[in-house]
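> After the sequence you'll find the predicted model.
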Amino acid sequence: MVNAPVFPGGTSVSQLRVYDWPAADAPGGSGTPHLHTTSTEAYVVLAGRGRVETLGPEGFASHDLAPGRIVWFSPGVIHRAVNDGGLEVLVVMSNAGLPEAGDAVMTFPSPVLAETAAYRQAAALPEPSDGSMPEGGPAAELAEDAAVAAAARARRDLALEGYAALCADVEAAGPGQLEPLYAAAARLVHGRAERWREVWTTTSARTVSETDGALDALARDVPADAVAHLMGGRVAAADARPGPRRYGMCGRLRVWSTR
């Protein structure tokens, strides 16, 4: 059996409507601050206005978001989406499968990060009553899945508490203040790394290997090698609306299947 082609670059794509839940410094709404331990993330703005705040080894920055704007950030950069009105983005993630498997760590206060069980409890969301989220607007979603929404908002607020402390520490003493968070993040995901390698091998690593083989075939002055490479072409398709939205870290999320 021939393997289906991997989505370009071994990436994943999802559609995100940033939460409209107000925060103290974001009346239009805010997502949950978090970082990724292995994956680079990109925001391609589809609609609305807002910003993404980043906090990392280069310090704090705020990046305006408007349709057509693209912002991306690598592992270790804490990011927080802020909604100034109708903010919707296409999220492109490297290493498809790893972000979905727990690659992200939220910026909970230090005592929560220090205990794996406490972190897992704070990060967990209950199952929706019917396993789905309705297609209506925010009011319908919240009314249908009040328990899930309340838990998602509570973990957002807890992460904002830790994020505010981190911002203050970095402003006062520099990016070195992020090292305890990074150490906690590494500890929290440590047990998953080998399983992630298996996923990575079939996505990003596979695309690198295939490209390497293609370049070898095309570089050799042997037409049959190039023909054999091109005869291996395959097509795959996925439904861009595969199912109901769910509550993600930064908003109401629809993940598009690329595997």
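Happy to help now that I have it.
> Could you use CA atoms for every contact and neighbour count after this?
Will do.
> would you list every one of the helices in the chain?
For the chain, the helices defined by DSSP state H cover 110-113, 116-123, 138-144, 146-173, 179-189, 193-202, 204-219, 223-230.
> Run a quick neighbour tally on Thr227.
Not quite, residue 227 is Val, not Thr. 12 (other C-alpha atoms under 10 Å).
> Counting neighbours, which bits of stretch 90-109 end up buried?
Using 16 or more other C-alpha atoms under 10 Å as the test for burial, stretch 90-109 gives 90-99, 103-109.
> next one: stretch 116-132
Across stretch 116-132, burial judged by 16+ other C-alpha under 10 Å covers 119, 122-123, 125, 128, 132.
> chain center to that stretch, what's the gap?
Distance of stretch 116-132 from its chain centroid, counting by C-alpha atoms, centre = their mean, to the nearest Å, is 17 Å.
> residues making contact with it?
Stretch 116-132 is contacted from outside by 106, 108, 112-113, 145, 147-148, 151-152, 155, 188, 244-246, using C-alpha atoms under 8 Å, 6 or more residues apart in numbering.
> which among the residues you listed gets closest to Asp212?
For these, the residue nearest Asp212 by C-alpha to C-alpha is Leu188; the value is 34.1 Å.
> sorry, back to before: out of the buried residues of stretch 90-109, which are inside strands?
Taking DSSP state E as the definition of strands, these contribute 90-93, 104-106.
> Turn the residues you listed into CSV, including distance to Ala42.
What follows is those, written out as CSV (distance: C-alpha to C-alpha, whole Å):
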residue, distance to Ala42
Leu90, 8
Val91, 6
Val92, 5
Met93, 6
Ala104, 14
Val105, 17
Met106, 18
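> try this one next to it:
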Amino acid sequence: MVTHAGPPGSVAVSHLRVYDWPAADGLRGGTPHLHLTCTEGYVVTGGSGAVQTLTASGFLQTPLSAGALVWFTPGTIHRLINDDGLRLVVLMQNSGLPEAGDAVLTLPPRHLTDPDTYRAATALPLDSPERTQELAARTRRDLAVEGFLALRAATEAGDPAPLAAFHRAAAALVRPKLPAWRERWQRGAAAASAATGEQLDHLAEGDATYLAQAAVRAEQPAAYGRFGMCGRLDVYPAV
């Protein structure tokens, strides 16, 4: 029988305190980016702000306040805006893949030419003092905002070419990672779906013996205050 020990549907969870650093356009918030294979959701637990999104259909700004639930599919460029202490629970498809590689920041095209160039512009010095990490996170955020504003301006002017070029560059950048992503999906979301199918088969046959394998698991975050793309993260262990 297929077993799956992870969270429901292999959805990962983290707590997020959105950055309050001002950007070039005067707004405070996180780093614009998209995911290529994962849907992501936000449950607002406190404060207020907004999420700006950009797709081929155009630009949208969705207000966020306590209790709001917003989610978006792969290809949605999203940027969190922090008006007043914005805090979220982030729900991530595919065992947390959005925070484990399935993200491309909206950097200007000169930084998207190849994986090494992109990595040089986005990597954080995790073994460095916190102030050094913060400076690196803020620098890459500002670069991504620069690229995002250019993509938004072109899209709103009726020119789809820059956004399409960004999509192509993002796909090329992540291509070397795809075997590892596929393995994560197979042992996570695919296994969870297969397990449900087998449970339905057992129930259809009047067999409830698998219920004796029930288990409970409780966890605390494995890390607190990690610098993420959109803010400071409290993250749970990857399953």
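Cool, the structure landed. Bear in mind that the values here come from a model prediction, so they are computed numbers and not experimental data.
> one step back: could the helices of the first structure be laid out in JSON lines, adding distance to Gly68 of the first structure?
Formatted as JSON lines, these follow (distance: least, C-alpha to C-alpha, whole Å):
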{"stretch": "helix 110-113", "distance to Gly68 of the first structure": "36"}
{"stretch": "helix 116-123", "distance to Gly68 of the first structure": "32"}
{"stretch": "helix 138-144", "distance to Gly68 of the first structure": "24"}
{"stretch": "helix 146-173", "distance to Gly68 of the first structure": "27"}
{"stretch": "helix 179-189", "distance to Gly68 of the first structure": "32"}
{"stretch": "helix 193-202", "distance to Gly68 of the first structure": "30"}
{"stretch": "helix 204-219", "distance to Gly68 of the first structure": "26"}
{"stretch": "helix 223-230", "distance to Gly68 of the first structure": "34"}
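> Compare those helices and give me the one nearest Asp20 of the first structure.
Nearest of the helices of the first structure to Asp20 of the first structure, taken as C-alpha to C-alpha: helix 138-144 at 8.1 Å.
> list the buried ones in that closest one?
By neighbour count on 16+ other C-alpha under 10 Å, the buried set for helix 138-144 of the first structure is 141-142, 144.
> Output the contacting helices and strands for that helix.
For helix 138-144 of the first structure, there is no helix or strand it packs on, judged by 3 or more C-alpha pairs under 8 Å, 6 or more residues apart in numbering; DSSP states H and E.
> returning to that earlier point: pick the one among the ones in strands among the buried residues of stretch 90-109 of the first structure closest to Thr207 of the first structure.
Among those, Met93 lies closest to Thr207 of the first structure (C-alpha to C-alpha), at 14.8 Å.
> what do we get in the second structure for the closest one?
Matched by TM-score structural alignment, Met93 of the first structure corresponds to Met92 in the second structure.
> and that match, what does it touch?
By C-alpha under 8 Å, 6+ apart, Met92 of the second structure lies in contact with 11-13, 38-41, 98.
> so how far is His35 of the second structure from it?
Using C-alpha to C-alpha, to the nearest Å, we find Met92 of the second structure at a distance of 10 Å from His35 of the second structure.
> Just confirm Tyr19 of the first structure contacts Gly31, I think it does.
Yes: between Tyr19 of the first structure and Gly31 there is a contact under C-alpha atoms under 8 Å: 5.8 Å.
> list residues touching both of those two?
Residues touching both Tyr19 of the first structure and Gly31 (C-alpha under 8 Å, 6+ apart) are 250-251.
> spatially speaking, which residue is in the middle of the second structure?
With distances taken as C-alpha atoms, centre = their mean, Pro98 lies nearest the centre of the second structure, 3.8 Å away.
> wait, what's in contact with that residue?
Counted by C-alpha under 8 Å, 6+ apart, Pro98 of the second structure has contacts 35, 38, 40, 92.
> quick one: it from Val90 of the second structure, how far?
Going from Pro98 of the second structure to Val90 of the second structure by C-alpha to C-alpha gives 10 Å.
> shared neighbours of these two, anything?
Listed as contacting both Pro98 of the second structure and Val90 by C-alpha under 8 Å, 6+ apart are Glu40.
> hang on, the earlier thing: list just the one of the helices of the first structure that sits closest to Ala23 of the first structure.
Nearest of these (C-alpha to C-alpha): helix 146-173, 7.9 Å.
> ok, the nearest residue to Leu218 of the first structure once chain neighbours are set aside to Leu160 of the first structure distance?
Spatial nearest neighbour of Leu218 of the first structure, excluding adjacent residues (C-alpha to C-alpha, 6 or more residues apart in numbering): Ala226 at 5.3 Å. From Ala226 of the first structure over to Leu160 of the first structure the distance is 53 Å, taken as C-alpha to C-alpha.
> residue in the first structure matching Gln144 of the second structure?
Not Gln; residue 144 of the second structure is Ala. Under the alignment by TM-score structural alignment, Ala144 of the second structure pairs with Ala159 in the first structure.
> my read: that match touches Pro109, true?
Yes: with contacts counted by C-alpha under 8 Å, Ala159 of the first structure reaches Pro109, the gap being 7.0 Å.
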